[in-house]
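In: Sequence and computational prediction follow.
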Amino acid sequence: MKESARVLLALVAAILLGVVIAAAQNASLIRTADAIAPIGTLWVNSIRMTVIPLVVSLLITGVASVSDIKSIGRLGGRTVLTFVLLLIGVAVVIIPAAMAVFALLPPHGELQIPPGAVEAANEISAGGQAQTFSAWLVSLLPSNPIAAAANGAMMPLILFTLLLALAIARAPEASRVTLTGFFRALSDAMLVLVRWIILAAPLGVFALVLPLAVHAGATLAGAIGFYVVVYSIASVAVTLLLYPVVTIVGRIPLRRFALAALPPQLIAFSSSSSIASLPALVEAAEKELQLPERVSGFVLPLAVSSFKIAAPVSWTIGALFVGWFYGVPVNVNSVATIAFAAVFLAFAVPGIPRGMQSLMSSLRC
């Protein structure tokens, strides 16, 4: 059985078993499901521990091994432009689609914002330091790259790594060959480690999803359940719309791409982290799709750290849901402003679970 099939089977089994346990309301079974959650956390941590050395080694190898530095600049420019165009395309599609769905709903009722909600939100915001745009811009270049790596600050780390890779590319031949060989060997070793970790993916996914399914069984109802369903359908629809783009623009057969993308998608789904899916993405790009090294070594690390295709979806649906829930009308101009703001703020969102909330908690109006 292929790895993707085993992971998918584990995912489905965890969801079905979780729903059954939730319906039974058996305290012993619920405690058992909660007890295996640390196994899933350990598996996600094992993936994450490979991410930074893999990102650094792949970027340096991909950039420093190219003799023509201008080609890297052109590739980077095309990559960022592609990211922006895809995000804008998603925003253009999701605005009318989401507004049409919410327009079909009966009024939920003009509920009052719960007492103390505003004060609680202010306290949460005050808990972190306010960050201005200039402060955020300065933070992109780390004063201490080791600290950036330790803190998981991917964008500053990637900028430092790109500068280091460009410096290595311009270094004397002997130094360039030595350093490039070292980082190539490091990336090869990390990919071996990744293959070992991916072998445990079915167990890790099962341990992650089962406790969630057990507790979601009691809450997937009412307004919150409706939001989850609408957001999930929209995310899946946006993902499926990108498949023809890959076939037409990338000239990769649809079935081949879908099979290669499935394992990274399942890992991203179960861990709620795009960064955690990087090792599987690199594995699929090199083994299944035979993509060139400049793609697996440059574009993919850049994508998981800065390209958040779901940002316009989550912001748009979230705004419409809150407006519907509290009976506050949200017009098309407001929705468009929110969706297109998400296009550019998406590049500041870390590719970790609840990354958007991490960004928003550091910003105050």
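Out: In hand now; what should we look at? Numbering: from 1, shown residues only.
In: CA atoms for contacts and neighbours, from now on please.
Out: Noted.
In: which other helices and strands contact the helix of greatest length in the chain?
Out: In terms of residue count, the longest helix belonging to the chain (DSSP state H) is helix 69-103. Where contact means 3 or more CA pairs under 8 Å, 6 or more residues apart in numbering; DSSP states H and E, helix 69-103 is packed against helix 311-325, helix 332-345.
In: After it, which helix or strand is next?
Out: Sequence-wise, the next helix or strand downstream of helix 69-103 (DSSP states H and E) is helix 117-126.
In: hmm, who's touching that next one?
Out: Residues external to helix 117-126 that are found in contact with it (CA atoms under 8 Å, 6 or more residues apart in numbering): 361-364.
In: Now the longest helix of the chain: buried residues?
Out: 72, 79-80, 83-84, 86-88, 90-91, 94-95, 98-99, 102 (16 or more other CA atoms under 10 Å).
In: now stretch 166-186
Out: By 16+ other CA under 10 Å, the buried positions in stretch 166-186 come out as 166, 168-169, 176, 179-180, 183-184, 186.
In: what does stretch 313-328 give?
Out: 313-321, 323-325.
In: now those residues as a markdown table including distance to Leu42?
Out: Below are the buried residues of stretch 313-328 laid out as a markdown table (distance: CA to CA, whole Å):
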| residue | distance to Leu42 |
| --- | --- |
| Val313 | 30 |
| Ser314 | 28 |
| Trp315 | 31 |
| Thr316 | 34 |
| Ile317 | 32 |
| Gly318 | 31 |
| Ala319 | 35 |
| Leu320 | 36 |
| Phe321 | 34 |
| Gly323 | 39 |
| Trp324 | 39 |
| Phe325 | 37 |
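In: Alongside the first one, take a look at this:
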Amino acid sequence: MDNNLLAAFESNWVSLLITAVLLGLLYFLARKRVGFGTRVLLALGLGLGAGLIFNQFGLETEGVGTIGSIYINFIRMIVIPLVFVLVINSIISITNMNYLRKLIVKTIGWFLGTTGIAAIIGLLVAVLMNPGAGFQAAQPEGYEVREIPSFFQVILDQMPSNPINDAAQGKVVPILIFALFIAFAIVKVGSRKPEAVGPFKAFIGSATEIMHQVVKYVLRFTPYGVYALIAVMAAKYGWETIEPLAMLIAVSYIALILHFVFVFGGLVSLVAKVNPFVFFRKAYPTVAVAFTTRSSFATLPINLEVITKRLRVSPQIASFVAPLGASMNFNGCGGVWPAVVSVFVSEVYGLTLTLTDYVLIVLISMISSIGVAGVPGPASISTTVVLTALGLPLEGIALVVAVEAIIDMGRTAVNATGTTVTALLVASSEGEFDRESFNRGEEDEMELNPA
């Protein structure tokens, strides 16, 4: 066996041995009924510490990464059927079409409004802190600027043509639209011939219950998946990668944290009229999983559990808002990030942005966040759209590639939490929020300990 291959094999086993011990600790805590949120937080810390050790000693993490990939695959396995049955089940339980229209307007309105505020915060922080000052532009080798799909192509790509094929390719938005057609047809036919849709409605109700149980099974792996994902991330990025763009990382996270604390905290406090500290504590599992998986769709199953079991929002609202939010609510990716990158690129290339440019950044960020729904890599596409509209060099995107994964963790956490906040706001306005249970601190630990 080649010496290098043998060394890599042995290195993988060392990291796997360390991982096995730490995962055993997490399992032991689960058996002792330690809370799910506590175990996720501990997994985050253990993964970060282990990853730094792997990086320091040059240990391979392919084996550890496989554990994280298995968890992500399990999540992907349930997203399509979960969205399909939940959307249908949510719509067919609404007999008042005026009520449904209100839900749509309020939900998308909050998505757009909070994304616009996020862009403003990103602009303000970036302008004040000058993340591109003194930066030496150096385009990463092999980088290719992503092609911007036209608005009409984006629309066409999200329309279902073959639902089976769309499901096989993991395209969530076409499945969501197909589910809406099915749900509206059930409501229409059911108003004339209730007996014709009875069996199918019973099937959807049964499938919903079954999928909830499948979700519980999969989410039991969350602490182990979180550990593996954060360990690989910490092992991959050393200080030599982060140092040149440390200011950009700082600016991005300061803007994300400001939006998270003051905008989300302010909305749940002033609009939903609940204690923001209690809200953040209850929403923590969503934040942790989004932060480590870097995927709103991967966070969707646990977000649904958090919204209904911990925040006490009705399943009807949660089943409508959460899938929609995973598809088009991009406070971090579509609001903060394009604004910060626009200022960064303008500084690096010595270009001046005017007040008109700032207004355009906010407006285009809001529009593009909806326009890229379901497009892979929405942050990159949204940023490309904004830079193009402002006439800034697209090559600037290449400058931030090295640290984008690190920033994406925070962006996704903000995206997913924004969906949670919107679900609470909409439910509160429609009387679908159990305020008494929330205030009493009643919450289901989501039954995620081993049986």
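Out: Good, I have the coordinates. In this text the structure is predicted, and so the values were computed from the model without any measurement.
In: Identify, from the buried residues of stretch 166-186 of structure 1, the entry nearest to Val209 of structure 1.
Out: Closest to Val209 of structure 1 out of the buried residues of stretch 166-186 of structure 1 is Leu186 (32.0 Å), distances taken as CA to CA.
In: Report the contact partners of the alignment partner in structure 2 of the closest one.
Out: Here Leu186 of structure 1 is matched to Ala207 in structure 2, going by TM-score structural alignment. Residues in contact with Ala207 of structure 2 (CA under 8 Å, 6+ apart) are Val85.
In: for Pro160 of structure 2, same thing?
Out: Pro160 of structure 2 neighbours (CA under 8 Å, 6+ apart): 166, 174-175, 177-178.
In: Cross those residues against helices and list the overlap.
Out: 166, 174-175, 177-178.
In: which residue sits closest to the alignment partner in structure 2 of Leu75 of structure 1, ignoring its sequence neighbours?
Out: Aligned counterpart of Leu75 of structure 1 in structure 2: Leu103 (TM-score structural alignment). Excluding its sequence neighbours, the residue lying closest to Leu103 of structure 2 (CA to CA, 6 or more residues apart in numbering) is Val426, at 7.2 Å.
In: Quick check: that neighbour touching Lys106?
Out: Yes. Checked against CA atoms under 8 Å, the pair Val426 of structure 2 and Lys106 is within contact range at 6.6 Å.
In: quick one on the thing from earlier: right, and out of the buried residues of stretch 166-186 of structure 1, which lies closest to Ser4 of structure 1?
Out: Leu186 (26.1 Å).
In: Ala150 of structure 1 matches what in structure 2?
Out: Per TM-score structural alignment, Ala150 of structure 1 is aligned with Ala168.
In: and that match, how far is that from Tyr217 of structure 2?
Out: According to CA to CA, to the nearest Å, Ala168 of structure 2 stands 22 Å off from Tyr217 of structure 2.
In: So for the two, which sits in the more crowded spot?
Out: Each of Ala168 of structure 2 and Tyr217 had its neighbours counted (other CA atoms under 10 Å), and the higher figure belongs to Tyr217 (17 against 10).
In: Quick check: which element contains that one?
Out: Following DSSP H and E, one finds Tyr217 of structure 2 within helix 194-219.
In: Nearest spatial neighbour of Leu258 of structure 2, chain-adjacent residues omitted?
Out: Ile121 (7.6 Å).
In: post-alignment, stretch 4-20 of structure 1 versus structure 2, mean distance?
Out: Once fitted to structure 2, stretch 4-20 of structure 1 is off its aligned match by 1.4 Å on average (mean CA distance after the TM-score superposition for structure 1).
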